[in-house]
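Chemist: Pasted the sequence and its predicted model underneath.
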Amino acid sequence: MIEQNKDMTSDNETLTQPIPFIPSYFPKTLMQQKYRFFKVPKNLPTEWNKDDSLEHIKVLNNGLRIEYIGPGVNIWRDAAAIRANHPIPSEVGFYYFEVNIIDKGSRGNIGVGLTKKNVPLNQMPGWVPISYGYHGDDGLAFKKGQGSEYGPLYSAGDTIGCGINYYDRTIFFTKNGINLGIAFNNVSNKELYPVIGLISKGECVEANFGAMPFKFDITFYSKEILLWETSIGNI
């Protein structure tokens, strides 16, 4: 899913910044054009950032699997979150990642979503402003601390995907490859990070940022977005 790209050029212009990698669902020509305007090289998320989390979360060797090792007693006091190592540049237009639920722990208090840098990590995704989350224990989609009915519960063995469409400023989630529909409208157009929140003992999840095939058909989805955006002149 991830391809290394060096010295990519247009017909008559050489890129001034290297492209670290492009997930396979991004058309190379489009990404080449966008990266030309970046002032500094920008990376997409590839793993969890152990230095951008609370001590209640342990990052395992591959940088993709995390587990909750905190007390897990008080749902408000013991929450812990972790951000990915890089934000999603809004210039890419859209982005998607998936999380495999390895163990739901004692209560299944797992939240998957997106958040801005510097948002407190002692809160679940969506409990604070500029943070968005879909929670497994109740199926609610949280934004600014308010939960709305959204999707089914999820637990061990499920795969939850999260996608952001910067063209129309929406966030959607998937479960086991099925699109659950738009969860949030009018989302921030700033750079957001993939985020996971955990609360109860034994919870364990593993992310896929594109190194492995997704359960959701993101290639078809991305083509549909690009066709629509091209037709109205946004690209």
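Modeler: Thanks, I have the structure now.

Chemist: okay, CA-based contacts and neighbour counts for the rest of this
Modeler: OK.

Chemist: Excluding covalently adjacent residues, which one is nearest to Ala79?
Modeler: Take Ala79 and drop its neighbours on the chain: the residue closest to it by CA to CA, 6 or more residues apart in numbering is Ile199, 4.6 Å away.

Chemist: go on, Gly157?
Modeler: In space, Gly157 is closest to Ile101, 5.6 Å off (CA to CA, 6+ apart).

Chemist: What is the subsequent helix or strand relative to the helix or strand where the one you found lies?
Modeler: If you go by DSSP states H and E, Ile101 is part of strand 94-104. Using DSSP H and E, the next helix or strand after strand 94-104 towards the C-terminus is strand 110-115.

Chemist: ok so, going back, what comes up buried for the strand holding Ile101?
Modeler: 94-104 (16 or more other CA atoms under 10 Å).

Chemist: next one: stretch 161-169
Modeler: Neighbour-count burial for stretch 161-169 flags 161-167, 169 (criterion: 16+ other CA under 10 Å).

Chemist: now swap in stretch 48-67 and tell me
Modeler: In stretch 48-67, counting by 16+ other CA under 10 Å, buried: 48-50, 53-54, 56-59, 63-67.

Chemist: another one to put next to it:
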Amino acid sequence: MNSTANSDNGRRNENCDAGDGQDLILHFLDKVRLSRGDAMEESEGEESPTELNTINSAGGFLIVSPDKLSVKYTNTNLHGHDVGVVQANKPAPFKCLTYYFEIFVKDAGVKGQIAIGFTKESFKMRRQPGWEVNSCGYHGDDGYLYRGKGIGEAFGPTYTTGDTVGGGINYGSQEFFFTKNGALVGKIPKDIKGHLFPTVAVHSQNEEVSVNFGKTKFAFDVKGYEASERNKQQMAIDKISIPPNIGYA
């Protein structure tokens, strides 16, 4: 191959590499713009969960309160699939930095097999969140985190009567995070795509939880958490050298 051809190939490779770098930087800047709230106008029309969905639930094992914000296990747990599961009436919005909701454990019941997490709309409603693919759940009886299979992993403390537990999605870092009594328990990579529904499960007699979708003050400081995440992103931006020919509108 002659030197002219080598030179042309070199220029093409340089342009390709520069394009890839620009795409990566622009993608990162879009994420930052979203986290700063610049996309708030786009998210104004996006609906958020407000109550529990009484239609798509394991109705034979639970009772949802008239205000659709509490759920109680009323059956006898005889099998592993006798789970009382209920999703929110809407999926978590995603044109925002984070989404978050909480449950308050009114009664841990006989076994305390309560779970909080996120599932797809097609989730099997007689399984704990995290036991099936495209789902994750933080379980109260063992403190384990389940994601996509029936075997859990050590994650955080157990929770019981009187505890407030939260589940959230950090879209900036692409992570799920969970809390207990106002403190962050931990986070895991968000490896599930598409719309996800806040989900609660009860699995033994007399277990009862109430759900807070944001109508009342959360135990966890969501605003403080978001501010901390924005600071982390700003620090990451400050370390990036952006070519002068890239604009940011």
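Modeler: It's in. Given the structure is predicted, the values throughout are model-derived calculations rather than measurements.

Chemist: ok so, going back, any idea how many residues pack against the residue nearest to Ala79 of the first structure?
Modeler: Using other CA atoms under 10 Å, the number of residues around Ile199 of the first structure comes to 32.

Chemist: quick one: what's aligned to it in the second structure?
Modeler: The alignment partner of Ile199 of the first structure in the second structure, by TM-score structural alignment, is His203.

Chemist: Go ahead and confirm its match touches His79.
Modeler: No - checked against CA atoms under 8 Å, the pair His203 of the second structure and His79 is beyond contact range at 9.7 Å.

Chemist: hey, what's in contact with both of these two?
Modeler: Counting by CA atoms under 8 Å, 6 or more residues apart in numbering, no residue touches both His203 of the second structure and His79.

Chemist: so who does the most centrally placed residue in the first structure touch?
Modeler: The geometric centre of the first structure, computed from its C-alpha atoms, lies nearest to Pro194 (CA atoms, centre = their mean), at 3.5 Å. Pro194 of the first structure sits next to 45, 83-84, 87-88, 97, 112-115 when contact means CA under 8 Å, 6+ apart.

Chemist: Of the residues you listed, which is the nearest to Gly139 of the first structure?
Modeler: Taking CA to CA as the measure, Gly139 of the first structure sits nearest to Val112 out of the contacts of Pro194 of the first structure, at 11.0 Å.

Chemist: and that closest one, how many neighbours does it have?
Modeler: For Val112 of the first structure, using other CA under 10 Å, the count is 25.

Chemist: that older thread, aligned partner of the residue nearest to Gly157 of the first structure in the second structure?
Modeler: Checking with TM-score structural alignment, Ile101 of the first structure has Val105 as its match.

Chemist: from memory that match sits against Asn206, does it?
Modeler: No - the pair Val105 of the second structure / Asn206 is not scored as a contact, 11.2 Å apart, by CA under 8 Å.

Chemist: mind listing the helices for the first structure?
Modeler: For the first structure, applying DSSP state H gives helices covering 28-35, 218-231.

Chemist: would you list those in JSON lines and tack on mean neighbour count and distance to Thr174 of the first structure?
Modeler: As requested, the helices of the first structure are exported to JSON lines (neighbours: other CA atoms under 10 Å; distance: least, CA to CA, whole Å):
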{"stretch": "helix 28-35", "mean neighbour count": "15", "distance to Thr174 of the first structure": "24"}
{"stretch": "helix 218-231", "mean neighbour count": "14", "distance to Thr174 of the first structure": "10"}
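
Chemist: got a markdown table for the ones you listed, with distance to Ile182 of the first structure too?
Modeler: Converted to a markdown table, these look like this (distance: least, CA to CA, whole Å):
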| stretch | distance to Ile182 of the first structure |
| --- | --- |
| helix 28-35 | 25 |
| helix 218-231 | 13 |
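
Chemist: No further queries at this time; thank you.
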